[in-house]
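Trainee: give me a 3D structure for the following:
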Amino acid sequence: MKTIVFDLVIIGGGINGCGIARDAAGRGLSVFLCEKNDLASGTSSASTKLIHGGLRYLEYYEFRLVKEALREREILLTHAPHIVWPLRFILPHHKGLRPSWLIRLGLFLYDHMGHRKLLPPTSTVNLATDEAGIVLKKNYRKGFEYSDCRVLDSRLTILNALDAADLGAEIHTGTSFVSAKRVEDTWHIELFNSNRKEKQIIRSKVLINATGPWLDSVLDTLPHSENGEHIRMVKGSHIVVKSLFNHDRAYIFQNDDGRIIFAIPYEDRFTLIGTTDVDYHGNPDDVEISPEEIRYLCESAGEYFTTPITPEDIVSSFSGIRPLFDDGRNEAKAATRDYVLKLDAPDNRTPLLSIYGGKITTYRKLAESVLKKLEPFLPPMKQPWTATADLPGGNFPPDGFMEEVRKLLATCPDLSRETATRLMRTYGTLAKNMCRNLANEATFGPHFGHGLYGFEVDYLIDREWARSAEDILWRRTRLGLLFSPAETKLLDEYIRTHSPKEEIYAT
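Mentor: Next up is the predicted model:
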């Protein structure tokens, strides 16, 4: 067998790694991506589920980052309207914190920095008469309303991987990076596949460390020039409670410590509250919410909502690590969210590129920046292309979602409207292909509960690298909030008996 030398090997299957894989494969490069667990199993499924410019970053003069993020917000809303959609935010004015004129100035900049075209502008809101004020304490009488977007974060990651694979990239989950060494003009990279319990050696011209919170530990195993730079691990935690309000807008609350938290309508019957900013020094594999963070989120939200929120109200929680570039700032909330790319290429050969920081909103621009930086080391590439390309399933206009639901129901009338809406929100127009052979409910396959049938599970196993109930319930769909342990066990048993044997990849 002829030995393959990939143009790029990417370590890490989060949003940055998958975004780079998609962009590079679309430009004609040969790409291999390995992820030790599941795609989006780290930071990329533990975000606040927002595509936003980062209103509070204006206070830290991160104007370039905010401007870039706002432009990316428009691009993602246009090209991934199934998993990115508009959301209006209510910002109650807290008289003891930021003055009204400062908030107005920030929102004016926010409206005009990013060439906003698709979203409505900022407005004032009378919380004494608006329904958004009903659940708030009576001392909050005035507020502001502005636009951002929500996102299914893990779906964004997986759709990038899916498109990358369709363009020729090799995507391997359950495959850990072990070590790498430079041999003449190529990297020799040792991997371990946990499914087959065997090691493999692959070769590449370029190696990209996109491991996020694990960046420093991976660097420790690699030959590289020591520069003293590190990531700063900042933990962000969220809680989920039963719905606190009946409308479809979100809240952004100012806290007296200078931070903000969000309260966002979540999965129809819940409210998502977050996030915290806490320096973290442990193993990223062990991250979880602390009692102090739970208390902080409950008390911060309770400062605004009339109904107290207690730890007993929490139905779920999750935590993730933001792998920020350590810029020396004292407070975690002030550390830059911008990405930093560090290139190590002794003698101008066998480059290693390490990615520090980044936001889910700007992953696409990060990928373009990575390929631009690596251009001298790669074969001739096609031009940047992702700014005008739909993500899989996103080939319909941003205001056309309900029309696509109608088309899906016409294709498969035995689907409930609730299930059809969820399928369209999850897969976009790919759902029509998934359902095209479903003549009636008898052909749906086993029903695992809450509108999840065998046909969808089979698709996720065959096309989206799903290998466990956790993969499906928490990263491919958002049904984990509804499934009981018994239902989850039955789903896991089905997946074990239907998962294909892992293919042996070329070496």
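
Trainee: only C-alpha atoms from now on, for both contacts and neighbour counts.
Mentor: Noted.

Trainee: can you pull up the most central residue in the chain?
Mentor: Nearest to the geometric centre of the chain sits D153, at 3.0 Å (C-alpha atoms, centre = their mean).

Trainee: list the contacts for it?
Mentor: D153 is in contact with S44, S45, A46, S47, K49, L50, I360, counting by C-alpha atoms under 8 Å, 6 or more residues apart in numbering.

Trainee: and the spatially closest residue to V340 that is not a sequence neighbour, what is it in contact with?
Mentor: If the residues on either side of it in the chain are set aside, V340 comes closest to Y356, at 5.0 Å by C-alpha to C-alpha, 6 or more residues apart in numbering. With contacts defined as C-alpha under 8 Å, 6+ apart, the neighbours of Y356 are G212, L215, I231, P323, L324, F325, Y339, V340, L341, K342.

Trainee: present these as CSV; the columns should include distance to L430.
Mentor: Shown next, in CSV, are the contacts of Y356 (distance: C-alpha to C-alpha, whole Å):
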residue, distance to L430
G212, 30
L215, 34
I231, 38
P323, 33
L324, 35
F325, 37
Y339, 32
V340, 35
L341, 34
K342, 37
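
Trainee: same for the longest helix along the chain, what does it pack against?
Mentor: Secondary structure of the chain per DSSP state H: the longest helix is helix 63-79. Helix 63-79 is packed against strand 84-92, strand 142-151, with contacts defined by 3 or more C-alpha pairs under 8 Å, 6 or more residues apart in numbering; DSSP states H and E.

Trainee: residues contacting the longest one, please?
Mentor: Residues from elsewhere that reach strand 142-151 (C-alpha under 8 Å, 6+ apart): 49-53, 73, 77, 83-93, 107, 119-128.

Trainee: how about the first one?
Mentor: Where contact means C-alpha under 8 Å, 6+ apart, the residues beyond strand 84-92 that reach it are 51, 76-77, 119, 127, 132, 140-152, 248-253, 398.

Trainee: for comparison, sequence B:
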Amino acid sequence: MNHPQTPSSSSPAGGACDVLVVGGGINGAGIARDLAGRGLSVLLAEQDDLASHTSSASTKLIHGGLRYLEYHEFSLVRKALAEREALLRSAPHIMRPLRFVMPHDPAMRPAWMIRAGLFLYDHLARREILPASRAVDLRRHAAGVPLKPEFRRGFVYSDGWVDDARLVVLAAIDAAERGARIATRCRVVRVARVGARWSATLQHRDGREETVTARALVNAAGPWASQFLREHAHLPEARSLRLVKGSHIVVPRLFEHDHAYIFQNPDRRIIFAIPYERDYTLIGTTDVEHHGPIGEVRIDADEIGYLCAQASRYFAQPVQPQDVVWTYSGVRPLLGNEGEDDAAAVTRDYELELRDDGAPLLSVWGGKITTFRKLAEEAADRLCGVLGVPGVSGQQGAAWTVDAPLPGGDLREWIGAPQRPDVDLQRFEQALARRHPQLPEALRGRWARAYGSRVDLLLEAGTLGAEVAPGLHEAELDYLHRHEWARSADDVLWRRSKLGLHMDEAAREQVARWCETRWQGAENGLEQAAR
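Mentor: The predicted model follows:
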């Protein structure tokens, strides 16, 4: 099998491709993957790291969006529900089924309304893996233990959890292994139609510029999509985007069981409380209009207070701002005009806008992680249509991703025929323990859930190497640099893993020094060779 491009081959000077994709979030990576798998030549350019903004700042859920039923978003919910199980099968190492508990607060919504909504949620799309919803007596269920005693009844339903940043990286790996070029830390500073092609100027982080041409351009810049059209393509943006900040807090673990919670709030919004990184609970999200620079988004004290207050309405142990050990925020690009609706009510659906008056331009407006594969498939279908690529089954141009595993997700060599994704992961961990008994148990479990069947690539050198920080060895860092475009400590500690949450400041600084010393020299040599 071919592996992703090394840094020396990811930035050749000049060139032409079929499609230039601008944006290395989940939609850009998904579109690059789909197109590369159809035989097109693809270049993806991302100004920062993969998943460094919105796509690593989600609530980490693969879900239909139960609350969207209340806003009559039946089409979006059906589409997202249909994607859940396909995604869970494609990457059982970074996704898992998750049961959600909704304590019943009669002041919020009557029980019959919740039952009706859950019935729809269970039946809007086919389910094979995830169990149906049911009512529970919280006085007898483990999920009732950490709650206030007045919450006696509840409902349990199914959705999924995902490591969002790793999902983006896996899509990019798959694209690269199918021939795409992935250029991170690479800004598209100018694009223009020249005849029947796009001409684009790319600027690398060392200031070096190169010009590439493409038959089609994909604007998957997320919250920057409108700005990209105005400032870099000098075109009017046809869609209005509403920029909404969503923030999350992480606190020490609030409960021992493996279920998550969905809490209804008096403002008719909801928040989730989710088991996170073994020792923590993730609580989110907020919906706040964002007016500042898109790349500079931080949680504020009001948001922290809101999340703590709403969680404390349900948990017997109050959640206090001083309990917060980490926060993260992202800007969601939603379809709609600023100020016209409550931000929580604005649709999470997407729209693909294709301009083919000359070289084709496809802009992606909106979207959510759960529907990324379907969005990418629809985008690729439309681009193949205008580029004249035939879509015959089994040949170039045909849709292919619905049953395709993501890198690391095909566990058959280790466990034989797949069963259920969660069971398959347990079987894989057992097989990994037999094949590599020398690996520490905690490390083995983390690697299984991060890398899946690619785990042998981390051991190509035959040794773990030095332990740079607790639980993080040179072998893993070398792998992340060679195969996953990691270029800084933040790339490693907060996106490709969440090890930063488990380390103290001294350990994080130690990783930063190692990356700067080891990787900066390698990058300087590659940049000189490219000149």
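
Trainee: only whichever of the contacts of strand 142-151 of the first structure are buried, select them in PyMOL.
Mentor: Listed next is the PyMOL selection for buried residues among the contacts of strand 142-151 of the first structure, using 16 or more other C-alpha atoms under 10 Å:
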select buried, resi 49+50+51+52+53+73+77+83+84+85+86+87+88+89+90+91+92+93+107+119+121+122+125+127+128
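
Trainee: so the longest helix of the first structure matches what in the second structure?
Mentor: Per TM-score structural alignment, the counterpart of helix 63-79 of the first structure in the second structure is residues 74-90.

Trainee: how much does the matching stretch stray from the first structure?
Mentor: On superposition with the first structure, the mean distance recorded for stretch 74-90 of the second structure (mean C-alpha distance after the TM-score superposition for the first structure) is 0.8 Å.

Trainee: circling back to that earlier point, list the buried residues of the longest helix of the first structure.
Mentor: Neighbour-count burial for helix 63-79 of the first structure, with 16+ other C-alpha under 10 Å as criterion, is recorded at 63, 65-79.

Trainee: which residues does N395 of the first structure contact?
Mentor: With C-alpha under 8 Å, 6+ apart as the criterion, the residues that contact N395 of the first structure are H79, A80, G428, T429.

Trainee: please apply the same query to A192 of the second structure.
Mentor: With contacts taken as C-alpha under 8 Å, 6+ apart, A192 of the second structure has the following neighbours: W198, S199, A200, A233.

Trainee: state whether the last one is indeed within a strand.
Mentor: Just to be clear, that refers to A233 of the second structure. No - when the secondary structure is assigned by DSSP: H, G, I helix; E, B strand; the rest coil, A233 of the second structure falls in coil instead of a strand.

Trainee: including distance to E170 of the first structure, could the contacts of N395 of the first structure go into JSON lines?
Mentor: Formatted as JSON lines, the entries for those read as follows, by distance: C-alpha to C-alpha, whole Å:
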{"residue": "H79", "distance to E170 of the first structure": "24"}
{"residue": "A80", "distance to E170 of the first structure": "23"}
{"residue": "G428", "distance to E170 of the first structure": "24"}
{"residue": "T429", "distance to E170 of the first structure": "24"}
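
Trainee: closest to L371 of the first structure among these?
Mentor: Here the nearest of the contacts of N395 of the first structure to L371 of the first structure, counting by C-alpha to C-alpha, is H79; it sits at 21.1 Å.

Trainee: quick check: the closest one touching D390?
Mentor: Yes - at 4.3 Å, H79 of the first structure counts as touching D390 under the criterion of C-alpha atoms under 8 Å.

Trainee: in the stretch 151-300 of the second structure, which spans are strands?
Mentor: Along the stretch 151-300 of the second structure, the stretches classed as strands by DSSP state E, counting those that start in this stretch are 153-162, 181-183, 186-194, 197-204, 209-219, 241-252, 260-264, 270-276, 280-284, 288-289.

Trainee: how about the helices in the second structure?
Mentor: Listed in chain order, the helices found in the second structure under DSSP H are 26-37, 74-90, 111-123, 164-177, 225-231, 301-312, 372-387, 412-415, 421-435, 441-451, 474-483, 489-490, 505-530.

Trainee: what's the closest of these to A273 of the second structure?
Mentor: Ranking the helices of the second structure by their distance to A273 of the second structure (criterion: C-alpha to C-alpha) puts helix 301-312 first, at 7.7 Å.

Trainee: I'd like the distance between the equivalent of F448 of the first structure over in the second structure and R373 of the second structure.
Mentor: Counting by TM-score structural alignment, F448 of the first structure lines up with V468 in the second structure. In this structure, V468 of the second structure and R373 of the second structure are 36 Å apart, going by C-alpha to C-alpha, to the nearest Å.

Trainee: which one's more surrounded, the two?
Mentor: Set side by side, V468 of the second structure and R373 give different neighbour counts by other C-alpha atoms under 10 Å, the larger being at R373 (23 against 19).
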